[in-house]
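K.L.:
sequence? don't have it. structure:
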């Protein structure tokens, strides 16, 4: 009996030690994640912070990077949490998935003045240069669908600027991301046009750990996230993550 008690105590000490390991949290500024007065916030960040605090993981730091850099860190270093990352079959083994925070619908946009750009379907769209972020869901999706004229950027702001400067002809973005970038870059959104004929791409956006992160950390974080889901905390945050300008 004493041996069993010691075993339980030892396991508890090991778990506490694992959870004490500092976590590097990486993300990119977007309509979901904001930077105001030097503080990283937004509804998605709130969900992440509440989850980590509930899990007892208080030793963490959130860092903003261009998406390509954040993705590179999360796929190559231990003890990294990335958000928001699209969950796809190709990425399934690259991360340890914690929980779904939001869903996104991406539409193709062009400059309204470019009346010469008028694709009627995805086959038509392949002839145009398309701006995407390296290792973003849209990059992988379009590669999978045999798009070859992809122009890569490190992050959202750079990619958006390429459209405005006519260095690319199309970019896939959510409606709310377009509105966010127009406001951030002081650009008149009425000068952009969403191409309805091409439909949309849809992705489920998660928080996820790097694959080399300890399983005890991952499981404790998953449990915390599920508790917040059941309490309605996540769904309340999701109300501000809808794809609306």
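P.N.:
Sure thing, it's come through. Predicted model, so just to flag it, every value in this text is computed and none were measured. Numbers count the residues shown, from 1 in each chain.
K.L.:
okay, CA-based contacts and neighbour counts for the rest of this
P.N.:
Noted.
K.L.:
which helix in this structure runs the most residues?
P.N.:
If you go by DSSP state H, the chain has its longest helix at helix 2-20.
K.L.:
who are the packing partners of that one?
P.N.:
With contacts defined as 3 or more CA pairs under 8 Å, 6 or more residues apart in numbering; DSSP states H and E, the packing partners of helix 2-20 are helix 215-231.
K.L.:
which strands and helices sit next to the helix or strand just after the helix it packs on?
P.N.:
Once helix 215-231 ends, the next helix or strand along the chain (criterion: DSSP states H and E) is helix 233-238. In terms of contacts (3+ CA pairs under 8 Å, 6+ apart), helix 233-238 is packed against helix 43-54, strand 95-111.
K.L.:
next, format the ones you listed as CSV and append distance to residue 171.
P.N.:
Output for the helices and strands packed on helix 233-238, formatted as CSV (distance: least, CA to CA, whole Å):
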stretch, distance to residue 171
helix 43-54, 23
strand 95-111, 5
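K.L.:
mean neighbour count and distance to residue 136 added to the ones you listed, as TSV?
P.N.:
Below are those laid out as TSV (neighbours: other CA atoms under 10 Å; distance: least, CA to CA, whole Å):
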stretch	mean neighbour count	distance to residue 136
helix 43-54	20	18
strand 95-111	21	12
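K.L.:
quick one, what contacts the residue nearest to the spatial centre of the chain?
P.N.:
The centroid of the chain falls nearest to residue 84 when counting by CA atoms, centre = their mean (2.4 Å). Contacts for residue 84 (CA atoms under 8 Å, 6 or more residues apart in numbering) come out as 27, 44, 101, 205-207.
K.L.:
again, but for residue 111
P.N.:
163-164, 169, 191-193.
K.L.:
list the buried ones in the longest helix of the chain?
P.N.:
Residues 18-19 are the ones in helix 2-20 that count as buried (16 or more other CA atoms under 10 Å).
K.L.:
ok, and what's touching whichever helix or strand comes after it?
P.N.:
Later in the chain than helix 2-20, the nearest helix or strand by DSSP H and E is strand 23-27. Strand 23-27 has contacts (CA under 8 Å, 6+ apart) with 33, 57, 59-67, 70, 73-74, 79-84.
K.L.:
now, the residues you listed that are in strands?
P.N.:
In this view, the contacts of strand 23-27 that belong to strands under DSSP state E are 60-64, 80-84.
K.L.:
quick one: which of those has the most company?
P.N.:
With neighbours taken as other CA atoms under 10 Å, the top of the ones in strands among the contacts of strand 23-27 is residue 81, carrying 30 neighbours.
K.L.:
alongside the first one, take a look at this:
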């Protein structure tokens, strides 16, 4: 009878509440664009993803409850204090048994970064160890761990207190290289007004996924609940990522930089450079060929849209995030070879009918200087309009003029050059900074390799 009474009493008592994620302590660090402080507010894709996990699991926490610590201290805390979650943490074989893991959040590439003027070339870590290179590292960071695993001599490794101090060591030539996440390093350069073109990644030493690392004694049910929430958000397509989801690259008929082939594919010098950079950076983009006015309008108005090959002008500068340069852009005025047109400056075109196309920067510059512009919907139309006598002259890029004249089998006369510019990929500001930074770094690497090959060919000749 007594056992039955005890059993009945237990049924009447409230069941203990199951543990929730609010029992965990979440720690992060300065590792943009994944997690970082903007003013007093924590930002980044890892922060936003964690807040979505809190919402999905009805956890009464927000980004304001996340601790912000130096990496080495956060890492030590996650190793020793039960109920601790550290992010964003690279999941490696060495760390596998030290934590439980929830993720992945994103993919991070750790590289050895040098000043471009150092002319450092490395094919392997053996090259690093056979030289006398000094490398900045951060204690317990994945870059430092990878170099320790490779048995790089400790006297080559120079400890930095933070990523900012490591960047300053590299900038001031106190070290030759910096072992760190490529996205983060180039982000920091931009944040500190350092030209990212002055630096380059010379060797990739790690490519791994980033995770939330939980103390190894954490309740497995909490780990499973957190992972299930992340998986559900990802399956529903409700998660962003560090590099953007569906970025679209709009372009136009502007040979030789970008054009559509007979087979219907988008090709050209700028297109090939962008495709190679995307592949190198493990990024994706959808390419579309549109009339120029629509292509640039979409990039200015639609999220996750970019446009190329775009002249970077003061008027366009504030409306886009810029990636490049993709190529050189020399603007000139042309006429038919036998037209008898004489002009040495834009002022001398003011009495003529001058062709350009909608939203073209060369035509806009000429128009601002008083040249009457007859606007076409596409650049290729201006060749036909010259032949038909509908325009007297044409302002465009020199390479484009030569390409289209050859295609139409006509001879042009270059009257004068009036501007030098660079061509870029212009992106809507919504395109994630990590995407832009990684793509820019890849273009810089390809440009540097192309320059080295060119110098080699000149020497060989």
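P.N.:
Right, received. Where do you want to start? These numbers were taken from a predicted model, which means no experiment stands behind them.
K.L.:
quick check: TM-score for this pair?
P.N.:
Comparison of the two superposed chains (TM-score structural alignment, normalised by the length of structure 1) gives a TM-score of 0.84, and 234 aligned residues with a CA RMSD of 2.5 Å.
K.L.:
re earlier: any chance of JSON lines for the contacts of residue 84 of structure 1, columns distance to residue 240 of structure 1?
P.N.:
Shown next, in JSON lines, are these (distance: CA to CA, whole Å):
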{"residue": "27", "distance to residue 240 of structure 1": "18"}
{"residue": "44", "distance to residue 240 of structure 1": "9"}
{"residue": "101", "distance to residue 240 of structure 1": "11"}
{"residue": "205", "distance to residue 240 of structure 1": "14"}
{"residue": "206", "distance to residue 240 of structure 1": "16"}
{"residue": "207", "distance to residue 240 of structure 1": "17"}
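K.L.:
give me the three-state assignment for the aligned partner of residue 89 of structure 1 in structure 2.
P.N.:
The pairwise alignment with structure 2 assigns residue 89 of structure 1 to residue 93, based on TM-score structural alignment. Following DSSP: H, G, I helix; E, B strand; the rest coil, the label given to residue 93 of structure 2 is coil.
K.L.:
which residues are in contact with residue 93 of structure 2?
P.N.:
By CA under 8 Å, 6+ apart, residue 93 of structure 2 lies in contact with nothing.
K.L.:
how close does it get to residue 206 of structure 2?
P.N.:
Applying CA to CA, to the nearest Å, the value for residue 93 of structure 2 to residue 206 of structure 2 is 12 Å.
K.L.:
overlap of the contact sets of the two?
P.N.:
By CA under 8 Å, 6+ apart, residue 93 of structure 2 and residue 206 have no common neighbours.
K.L.:
any idea what residue 102 of structure 2 aligns with in structure 1?
P.N.:
Checking TM-score structural alignment: residue 102 of structure 2 goes with residue 98.
K.L.:
my guess is its match meets residue 210, correct?
P.N.:
No: using CA atoms under 8 Å, residue 98 of structure 1 is not in contact with residue 210, being 10.6 Å away.
K.L.:
got the contact list for the match of residue 102 of structure 2?
P.N.:
The contact partners of residue 98 of structure 1, by CA under 8 Å, 6+ apart, come to 206-209, 218, 221-222, 225.
K.L.:
what does residue 71 of structure 1 give?
P.N.:
82, 135.
K.L.:
for residue 237 of structure 1, see how far away it is.
P.N.:
The gap separating residue 71 of structure 1 from residue 237 of structure 1 is 24 Å, by CA to CA.
K.L.:
in structure 1, what stretch matches stretch 300-309 of structure 2?
P.N.:
So stretch 300-309 of structure 2 sits over no part of structure 1, by TM-score structural alignment.
K.L.:
again with stretch 71-80 of structure 2
P.N.:
Aligned by TM-score structural alignment, stretch 71-80 of structure 2 corresponds to residues 67-76 of structure 1.
K.L.:
same question, stretch 277-289 of structure 2
P.N.:
Using TM-score structural alignment, stretch 277-289 of structure 2 pairs with nothing in structure 1.
K.L.:
and if you look at stretch 138-152 of structure 2?
P.N.:
Under TM-score structural alignment, the match for stretch 138-152 of structure 2 is residues 133-147.
K.L.:
and that stretch, what's buried?
P.N.:
Residues 133-140, 142, 147 are the ones in stretch 133-147 of structure 1 that count as buried (16+ other CA under 10 Å).
K.L.:
got it, and stretch 446-456 of structure 2?
P.N.:
446-448.
K.L.:
quick one: contacts of that stretch?
P.N.:
For stretch 446-456 of structure 2, contacts defined as CA under 8 Å, 6+ apart pick out residue 277.
K.L.:
in structure 1, what stretch matches it?
P.N.:
Using TM-score structural alignment, stretch 446-456 of structure 2 lines up with nothing in structure 1.
K.L.:
quick revisit: now the match of stretch 71-80 of structure 2, how far from the chain's geometric center?
P.N.:
11 Å (CA atoms, centre = their mean, to the nearest Å).
K.L.:
can you check stretch 453-460 of structure 2 too?
P.N.:
Centre to centre, stretch against its chain (CA atoms, centre = their mean), the figure for stretch 453-460 of structure 2 is 30 Å.
K.L.:
same question, stretch 442-461 of structure 2
P.N.:
With CA atoms, centre = their mean, you get 22 Å for stretch 442-461 of structure 2.
K.L.:
residue 112 of structure 1 - how many residues pack around it?
P.N.:
Residue 112 of structure 1: 15 surrounding residues under other CA under 10 Å.
K.L.:
ok, now how distant is it from residue 180 of structure 1?
P.N.:
In this view, residue 112 of structure 1 and residue 180 of structure 1 are 18 Å apart by CA to CA.
K.L.:
returning to that earlier point: need the contact partners of the longest helix of structure 1.
P.N.:
56-59, 214, 216-217.
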